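[1] coordinates only, sequence not included:
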């Protein structure tokens, strides 16, 4: 299925990386379900500007019932079920190495919050999508990860552990769902210049990353968002269970 024929859910699609993903999909002609929780003003602007392509819905994606209702409402709005899911939403988080919780003081509650934000949320959206994806014998699920799993240069224990669990879930679900024509992949980035989450990162850190990459630059949200299109396109119909690292070549997968 071409991207322009798809209805794509982007969780956290009204701010940061999610907003860049939403814009990339709009540009390609897709219809987009923009999930948000606290970014209502930005979501409303998207709906007003792209009324034919965008449906916005406020939902806590760690709540399975809210997620199911969102899928039902989106299907009613567009007259067709969601075909593709981008699990992007991130619990409020700051990439600030100085402020990160050290292992000596790390609480399980902090770990649990990140696991809920990453894995529980992906489980909820995947389960809500399954009936319609199975019926269509088509589905694309893209989970957003991090290159810190491969290269934990800054030990953000809670965030990185949750994304590692999401990578495992990506691979196990791809095995389970391939028989239904559903492809499940992960796209993993490094520090992006800039998003809300990376706004606290000092400029010298960005400069160091740029100098360490073959492309001599820090990946932008727009560059990262464009790479997602590959996993949604017909060109990737034989690709599933994979983790593509998009960070300018800094980390080798």
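    Good, I have the coordinates. Keep in mind it's a predicted model, so treat the numbers as computed, not measured.
[2] for the rest of this, base every contact and every neighbour count on C-alpha atoms.
    Noted.
[3] enumerate the positions of stretch 108-125 that are buried.
    111, 113-125 (16 or more other CA atoms under 10 Å).
[4] also this one, for the comparison:
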């Protein structure tokens, strides 16, 4: 590893970090600058109409992109044209490999998104390499391994650990992109929350509290960043079928949850990724401060 690369980071597959460092930043590739909304007006009569992917040319950071929902989000955004940087404590090589195999562009950075210095170093690498950050998806979070118990049995260390991961990471990463997005006058931030906030799930108060905080932060950030042209939204999934939930949640409980949904089929990572991609797309131009429930209608209540 080069001495100038921070020790908390590492290269993606095939040494892509070096290539990233030498890629010209946005705005330096030509002298003609056109607002995205004006671009279609530049087509000459008779030119073939070829629609570019809706996120073409965008730089998107996905935290926790190594597996499950995060990987699905990373692959979906890449499939829609974005260059995706997965920032995760675990290796994102498989995510990067899948994206590159499909013809997309991606990079893996290893960093602890609850550590202030690690976040600053990772995001600086992206800015140094690409010149900007267009999209941030705050997906990293803690759910697997949390023991369900009444709140009076939760010790302070466990409480602080859950909130530290699920809330601090959103704050640190969002703060890291605020300045470059404000300077650019545009950007999208999507925070992954949970539908447990809507009904107050018993025996998981630390988790519920952490995701309630994320929803509140989403609204506050939308107000503060809106004047700079930055949209901030959330996605609140129901119980998503992943390798982790398959191992940690009983079949009986998953069946019970599905029966409580209007759409009585399993929720998949791709369902969450599709919602995130919508919120990052031009179609959601006037959507901000919202948290989209993706739970098959589970929180509508009894008919």
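    Perfect, I can see it now. If you're wondering where the values come from, they're calculated on a predicted model, not measured in any experiment.
[5] need the TM-score from the superposition.
    Here the superposed chains carry a TM-score of 0.90, computed using TM-score structural alignment, normalised by the length of structure 1; 249 aligned residues with a CA RMSD of 2.1 Å.
[6] format the buried residues of stretch 108-125 of structure 1 as a markdown table; extra columns: distance to residue 8 of structure 1.
    As requested, the buried residues of stretch 108-125 of structure 1 are exported to a markdown table (distance: CA to CA, whole Å):
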| residue | distance to residue 8 of structure 1 |
| --- | --- |
| 111 | 29 |
| 113 | 26 |
| 114 | 24 |
| 115 | 23 |
| 116 | 22 |
| 117 | 19 |
| 118 | 18 |
| 119 | 19 |
| 120 | 19 |
| 121 | 16 |
| 122 | 14 |
| 123 | 17 |
| 124 | 16 |
| 125 | 12 |
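[7] now, which of the residues you listed lie within helices?
    Counting by DSSP state H, the buried residues of stretch 108-125 of structure 1 place 111, 113-115, 121-125 in helices.
[8] the helices in the stretch 51-200 of structure 2, which residues?
    68-79, 93-101, 116-130, 156-163, 169-184, 196-199 (DSSP state H, counting those that start in this stretch).
[9] right, and those - which one's nearest residue 36 of structure 2?
    For residue 36 of structure 2, the closest of the helices of the stretch 51-200 of structure 2 is helix 169-184, at 13.0 Å, according to CA to CA.
[10] pull the distance from the closest one to the chain's centre.
    Helix 169-184 of structure 2 has its C-alpha centroid displaced from the chain centroid by 13 Å (CA atoms, centre = their mean, to the nearest Å).
[11] ok, and the closest non-adjacent residue to residue 250 of structure 1?
    Leaving aside its chain neighbours, residue 250 of structure 1 sits nearest to residue 213 (4.7 Å; criterion: CA to CA, 6 or more residues apart in numbering).
[12] in structure 2, what residue corresponds to the one you found?
    Aligned counterpart of residue 213 of structure 1 in structure 2: residue 261 (TM-score structural alignment).
[13] so who does its match touch?
    Residues counted as contacts of residue 261 of structure 2 (CA atoms under 8 Å, 6 or more residues apart in numbering) are 295-299.
[14] 7 Å instead, please
    Applying CA atoms under 7 Å, 6 or more residues apart in numbering to residue 261 of structure 2 gives the contacts 296-298.
[15] after the strand ranked longest in structure 2 comes which helix or strand?
    If you go by DSSP state E, structure 2 has its longest strand at strand 230-237. Sequence order places helix 243-248 as the next helix or strand after strand 230-237 of structure 2, per DSSP states H and E.
[16] nearest to residue 214 of structure 2 among the helices of the stretch 51-200 of structure 2 would be which one?
    Residue 214 of structure 2 sits nearest to helix 169-184 of all these, at 7.4 Å, using CA to CA.
[17] give me the mean distance between that closest one and structure 1.
    Once fitted to structure 1, helix 169-184 of structure 2 is off its aligned match by 1.1 Å on average (mean CA distance after the TM-score superposition for structure 1).
[18] in structure 1, what range does that helix match?
    Aligned by TM-score structural alignment, helix 169-184 of structure 2 falls on residues 121-136 of structure 1.
[19] how about the residue lying closest to residue 116 of structure 1 once chain neighbours are set aside, what does it touch?
    Excluding the flanking residues, the one nearest residue 116 of structure 1 by CA to CA, 6+ apart is residue 62, at 6.3 Å. By CA under 7 Å, 6+ apart, residue 62 of structure 1 lies in contact with 116-117, 120-121, 124.
[20] what residue in structure 2 is paired with residue 62 of structure 1?
    In structure 2, residue 62 of structure 1 lines up with residue 114, judged by TM-score structural alignment.
[21] what of residue 26 of structure 1?
    In structure 2, the residue matched to residue 26 of structure 1 (TM-score structural alignment) is residue 78.
[22] check residue 188 of structure 1 too.
    Matched to structure 2 by TM-score structural alignment, residue 188 of structure 1 sits across from residue 236.
[23] separation between that match and residue 85 of structure 2?
    Look at residue 236 of structure 2 and residue 85 of structure 2: by CA to CA, to the nearest Å, they are 22 Å apart.
[24] those two: which has the busier surroundings?
    Neighbour count, other CA atoms under 10 Å: between residue 236 of structure 2 and residue 85, residue 85 has more, with 28 against 23.
[25] distance of the more buried one from residue 301 of structure 2?
    According to CA to CA, residue 85 of structure 2 and residue 301 of structure 2 sit 38 Å apart.
[26] which helix in structure 1 runs the most residues?
    Using DSSP H to define each element, structure 1 has its longest helix at helix 157-177.
[27] how many neighbours does the match of residue 26 of structure 1 have?
    Look at residue 78 of structure 2: counted by other CA under 10 Å, it has 28 neighbours.
[28] same thing with residue 300 of structure 2?
    12.
[29] how close does it sit to residue 198 of structure 2?
    According to CA to CA, residue 300 of structure 2 stands 10 Å off from residue 198 of structure 2.
[30] spatially nearest residue to residue 277 of structure 2 (excluding sequence neighbours)?
    The shortest distance from residue 277 of structure 2 to any non-neighbouring residue, by CA to CA, 6+ apart, is to residue 77 (6.1 Å).
[31] right, and the one you found touches residue 279 too?
    No - using CA atoms under 7 Å as the test, residue 77 of structure 2 is too far from residue 279 to be in contact (10.9 Å).
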